[in-house]
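S.K.: dropping a prediction and its sequence here:
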Amino acid sequence: MKRLYGAACFLFLLQTVSSVVVPAGVKRNDSPVIGVLAQEVSAPTPGKNAYIAASYVKYLESAGARVVPVMIKKSEEEYIKLFKSINGILFPGGGASIVSSGYAKAAGIFYRLALEANLKGDYFPVWGTCLGFELLTFLTSQKLLLSHTNTTGVALPLDFTKESKDSRMFKDFPDDLITSLAKEPLTENSHRWSITTESFNKSEKLKKFYRILSTNTDGQKEFVSTVEAYDFPIYGTQWHPEKNAFEWTRPYIPHTPSAIKTTFYTAYFFVNEAKKSLHSFSSQEEEQKALIYNYSPKYTGKRSSFEQIYYF
């Protein structure tokens, strides 16, 4: 397919959703490598221009994946080469602009490449958490549809929709965990902006592309908290599944047995999605040079909301 760019690309790809074919019985890749997108630090210093919270790395590793940091401000050619080497990508939470940052620009390229690849039957999953979730709604709708919500530092139960029962994301969760997620405050929220259910339902592009799996409320506004695309392996949570098991800096992060199970079942789901991708590096040496193992995380728990951070 001829490569398209910008908004015209998204519009064309979304109009051709019906042609998506996910191969039945696709071969399984038991050595998945997943990219985690870096983002700008608020006050850059030499050697600290971008970062990735280590909890996202641990989260994916806990379910059997290896991680490659996806650096910001690289050329499109570099991103295309990396896309062909990794088996999925995670857009993490944070504080970057979802319109103009290096984080947003890199994510836009990977989102477009994922749509193109999946339309051709080349399975490639995408996950967005918190800021990454908000970015997915922007990339899909091409509009800023977010509203301010009082959801900074609170754990909530999920208000599941009817569509969650047959969803790819939740269908293999144990029944007792689904019950706990619906009744207990197991999902940590650290966001000031949300897409309200009303705004989501007014967007034909979002309604056509995503099914809503859960919602939540801050007491005033109902907002969308979990989605998955109908015809693409693209997923998003406004909440943070990685924090329950790997972050300890805030008292509102849940660490109960059910909360920890939520972390691992969510990670297990996405890593198994990545196992359906057969992308690979051109050589073992190239793969080894790209892995996060080449970097060392810094302990930042005393001054940050993250226990550990990788700086680049």
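M.R.: Done, it's in.

S.K.: contacts, neighbours, all on C-alpha from now
M.R.: OK.

S.K.: mind listing the helices for the stretch 101-250 of the chain?
M.R.: Assigned helices in the stretch 101-250 of the chain, in chain order: 102-119, 131-141, 175-183, 197-202, 204-209, 243-246 (criterion: DSSP state H, counting those that start in this stretch).

S.K.: next one for the comparison:
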Amino acid sequence: MKIIIFLALFIGITYTLNLNPVIGILTIPSDEDYTEYPASKYSYFAASYVKYVESSGARVLPIPYEADEATLDRYFSQINGLLLTGGTLALETESGPSKYLQTVTYLLNKVVKANQQGDIFPLFAICLGHQTLHFILSNKDYDILSPTFGMIRVNKKLTFTDKSSTMLLDLKAPILKQIEIDNQIYFNTNWGVNPSYYQTHSELDNFFKSVALFSDAKGTVYIAASEGRKYPIFSIAFHPEKPIFEFKTLSQHQFESVQFGRNLINQFTQIARENNHSLKDSNSVIFKYNPIQLESASFAQIYFFKLGELNI
């Protein structure tokens, strides 16, 4: 009888999961290197982020960083998780917070509020996204972002500080060990968050727990990965998508780095399946857009969007 009850409960839980998760990827202003697609007219993200999400069994909905709050509300109600990409931009401008910073701040508040109300909603922040979250959560303390040395297009090892993290579930010990002894994790950043700031900024320490660290070329230690203490928020300083999908960079494609990156997105998407936000129009997902190949870009393919083009 106990076995029958257990099976019934298990089946009930399984069927409440959302089997058609949709992950929103926030665009960022076009890079100055892409002269054919100026930031005054275009936003973008690399196609590898799309492939990364799709590899976990989810669809992608591109979200325009320039959208107003009412539009962002519509997007949020129709996605099951949010991914913030890497990239280069100024978080603050002479006139105040950049539009990207304003949008991330608004969406972060929505993520936190949703989870507080029992609506499980995960967020995955990579590189620029990682920096932006820490900047916001430190009450916009510029000192929270310290310059790194020798961290442009390099592969590094990680030191894990919490192997029980949700981010690392299902990874076998030999993979974690190899990540700790071999330079397999791809970084491309000028900025890092020193773990000491978690002690000096209680708002950060209350929000995040450290999962992994890395050292730059001068031996200075920085946060490589953090996870929300109360909320399903993954924040990482490296690029887990590149070992799997980018071949124009120096990212490593060993078994361990590929499996490590795949596990991160799989854990994130599995959490996204726990909410029932529903996409109203399947034609709004990424399939209707075509990525572009640029000889000068470090990405294999890029999605560009005209400002104002994206809407639901």
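M.R.: Yep, that arrived. These numbers come from a predicted model, not from an experiment.

S.K.: just to revisit the earlier point, closest one to Asn272 of the first structure among the helices of the stretch 101-250 of the first structure?
M.R.: Asn272 of the first structure sits nearest to helix 102-119 of all these, at 16.2 Å, using Cα to Cα.

S.K.: now Val50 of the second structure, what's its secondary structure?
M.R.: With DSSP: H, G, I helix; E, B strand; the rest coil as the basis, Val50 of the second structure sits in helix.

S.K.: tally of neighbours for it?
M.R.: By other Cα atoms under 10 Å, the residues close to Val50 of the second structure number 24.

S.K.: quick one: map it onto the first structure.
M.R.: Residue pairing (TM-score structural alignment): Val50 of the second structure is matched to Val57 of the first structure.

S.K.: cool, Asp170 of the second structure as well?
M.R.: So Asp170 of the second structure corresponds to Asp172, using TM-score structural alignment.

S.K.: in this structure the match of Val50 of the second structure contacts Gly64, no?
M.R.: No - under the criterion of Cα atoms under 8 Å, Val57 of the first structure makes no contact with Gly64, lying 11.0 Å away.

S.K.: show me what contacts Tyr51 of the first structure?
M.R.: Taking Cα atoms under 8 Å, 6 or more residues apart in numbering, we find Tyr51 of the first structure in contact with 38-41, 309-312.

S.K.: ok, now with 6 Å
M.R.: When contacts are counted by Cα atoms under 6 Å, 6 or more residues apart in numbering, Tyr51 of the first structure is found next to 38-39, 310-312.

S.K.: ok, the residues you listed vs Ile260 of the first structure, which is closest?
M.R.: Checking those against Ile260 of the first structure with Cα to Cα, the nearest one is Tyr310 at 23.0 Å.

S.K.: residue contacts, that closest one?
M.R.: Shown in contact with Tyr310 of the first structure (Cα under 6 Å, 6+ apart): 51-52, 297.

S.K.: for the residue of the first structure most remote from its centre, what are its contacts?
M.R.: Taking Cα atoms, centre = their mean, the residue of the first structure most remote from its mean C-alpha position is Pro46, at 28.2 Å. With Cα under 6 Å, 6+ apart as the criterion, no residue contacts Pro46 of the first structure.

S.K.: roughly how far apart are it and Lys183 of the first structure?
M.R.: In this structure, Pro46 of the first structure and Lys183 of the first structure are 46 Å apart, going by Cα to Cα, to the nearest Å.

S.K.: and if you look at Pro251 of the first structure?
M.R.: Look at Pro251 of the first structure and Lys183 of the first structure: by Cα to Cα, they are 20 Å apart.

S.K.: ok, which of the helices of the stretch 101-250 of the first structure comes nearest Ser305 of the first structure?
M.R.: Ser305 of the first structure lies closest to helix 243-246 among the helices of the stretch 101-250 of the first structure, at 10.2 Å (Cα to Cα).

S.K.: and the contacts of the closest one?
M.R.: 55, 254-255, 259-260.

S.K.: that one vs the second structure, mean deviation?
M.R.: Superposing on the second structure places helix 243-246 of the first structure at an average distance of 0.6 Å from its equivalents, by mean Cα distance after the TM-score superposition for the first structure.
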